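> Quick check, what structure comes out for this input:
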Amino acid sequence: MPRAGPALNHALGTCPARRERALSRERSAGRRSMSADLIAAAEGAAKRAYAPYSRFRVGAAVRGASGAVYAGCNIENASYPQGWCAEPSALSALVMAGETRITEVAVWADSARPCTPCGGCRQKLAEFGSAETPVISAGPGGERARWTLGALLPEAFSLEGEA
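Take a look at the predicted model:
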């Protein structure tokens, strides 16, 4: 069992269930605070998005295995299929920096509902992450929802194990 800090130990006493619930809340709060820089990077990227047609600005940020944060925004094009989502923009920055693994993703949009990566972007993220990689949806009020990449894309396509 993970160790708790002195104040938490004092407050929890010896009840194992109470201790585990409190430790779970503490770990969750730690993840949120660790994600603040990622969300801020995604928000900053959204502000730079090129979205003259839809006006739907999206920013994404990924955390590389090194801990560095890479951001990208959506880039629309008059020839609609040629536009680019925010997630591949962030992944491009990751690869250009020499990294190939992600440990966390944030997607930021000023939308009524949580914004998740589209299906194609989920597959692109799966190329660099794992089923356990956290994917955070954020907006003007901060974090809105959180999933794992595996929950968003069960049975992701992979060539692993192929001849």
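
> Please count neighbours and contacts with C-alpha atoms only from this point.
OK.

> Mind checking what secondary structure the residue nearest the centre of the chain has?
When CA atoms, centre = their mean is applied to the chain, the residue found nearest the centroid is Val105 (1.8 Å). The three-state label given to Val105 by DSSP: H, G, I helix; E, B strand; the rest coil is strand.

> one more, for comparison:
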Amino acid sequence: MSDPTTTRTYGLTASEISNLGEKATAAKSLAYCPYSDFRVGCALLCEDGEVVLGANIENASYPVTICAERTAFSKAIVEGRKRFRAVGVCTDISPPASPCGMCRQFIREFCDLNTPIFMWDKDGQYVVMPLEKLLPMSFGPEQLRKPDPASK
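Take a look at the predicted model:
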């Protein structure tokens, strides 16, 4: 259940937050994790209201594994969605787990620093914080913009 402060702070309705949690939980059931048995589901609330799901997909060659967050974002980008209102992640542990460092940087490529990251635990409780708190002093696309030749 979301609180009024969370809905006000992030401009989301209680229904949107609840739906995001339900979808992230459902995505978790799609995880392929025969080695770690650590299921992760991700749900992205796109600007158009659609929700895109992702789950972690492990590989016998561990570095080839892809996290739920990167799966969801890759799928969304390929589908033409490039603007996101919120990210939801769900695991089977408590307290909730946050996205790993690699995923935080991946999220940064596509989300504003104020984008809320909701992290649900095994009991349906969540913690939420903006991306900026999860990835302080981040490096993003704006650092790679080419300088204006007229400014030289």
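
> Would you pull the TM-score for this pair?
The TM-score (TM-score structural alignment, normalised by the length of structure 2) is 0.84; 141 aligned residues with a CA RMSD of 2.0 Å.

> Surely the residue nearest to the centre of structure 1 and Gly64 touch.
No: the pair Val105 of structure 1 / Gly64 is not scored as a contact, 9.4 Å apart, by CA atoms under 8 Å.

> follow-up on the earlier one: so what corresponds to the residue nearest to the centre of structure 1 in structure 2?
Matched across to structure 2, Val105 of structure 1 falls on Val87, judged by TM-score structural alignment.

> from memory that match sits against Trp120, does it?
No: shown here, Val87 of structure 2 and Trp120 do not form a contact pair, counting by CA under 8 Å, at 10.9 Å.

> Do you have the strands of structure 2 handy? List them.
Secondary structure of structure 2, counting by DSSP state E: strands at 40-46, 51-55, 84-91, 116-120, 126-130.

> Mean per-residue distance, the longest one versus structure 1.
For strand 84-91 of structure 2, the mean distance to aligned residues of structure 1 following superposition is 0.5 Å (mean CA distance after the TM-score superposition for structure 1).

> So what touches that strand?
By CA atoms under 8 Å, 6 or more residues apart in numbering, the residues outside strand 84-91 of structure 2 that reach it are 20-21, 24-25, 28, 38-47, 69, 96-99, 110-111, 115-122.

> circling back: overlap in contacts of Val105 and Gly64 of structure 1?
Common contact partners of Val105 of structure 1 and Gly64 (CA under 8 Å, 6+ apart): none.

> Out of the contacts of strand 84-91 of structure 2, which end up buried?
In the contacts of strand 84-91 of structure 2, burial by neighbour count holds for 20-21, 24-25, 28, 39-46, 69, 96-99, 110-111, 115-121, counting by 16 or more other CA atoms under 10 Å.

> What residue in structure 2 is paired with Gly142 of structure 1?
With TM-score structural alignment as the criterion, the equivalent of Gly142 of structure 1 in structure 2 is Gly124.

> Its match: neighbour count?
Using other CA atoms under 10 Å, Gly124 of structure 2 is surrounded by 17 other residues.

> Excluding chain neighbours, what is closest to it?
With CA to CA, 6 or more residues apart in numbering as the measure, Gly21 is the residue that lies nearest to Gly124 of structure 2, at 7.7 Å, once sequence neighbours are left out.

> Was I right to think the one you found contacts Ile117?
No: assessed by CA under 8 Å, Gly21 of structure 2 is found out of contact with Ile117, at 11.1 Å.

> Run through the residues that contact Arg104 of structure 2.
Going by CA under 8 Å, 6+ apart, Arg104 of structure 2 touches 131, 134-135.

> Compare those and tell me which is most surrounded.
Neighbour counts for these, by other CA under 10 Å, peak at Leu131, which reaches 23 neighbours.

> which ones are touching the residue nearest to it when sequence neighbours are not counted?
Leaving aside its sequence neighbours, Leu131 of structure 2 sits nearest to Leu113 (CA to CA, 6+ apart; 5.1 Å). By CA under 8 Å, 6+ apart, Leu113 of structure 2 lies in contact with 130-132.

> For Ala86 of structure 1, what is the corresponding residue in structure 2?
Match for Ala86 of structure 1 (TM-score structural alignment): Ala68.

> Before I go, just wanted to say thanks for your time.
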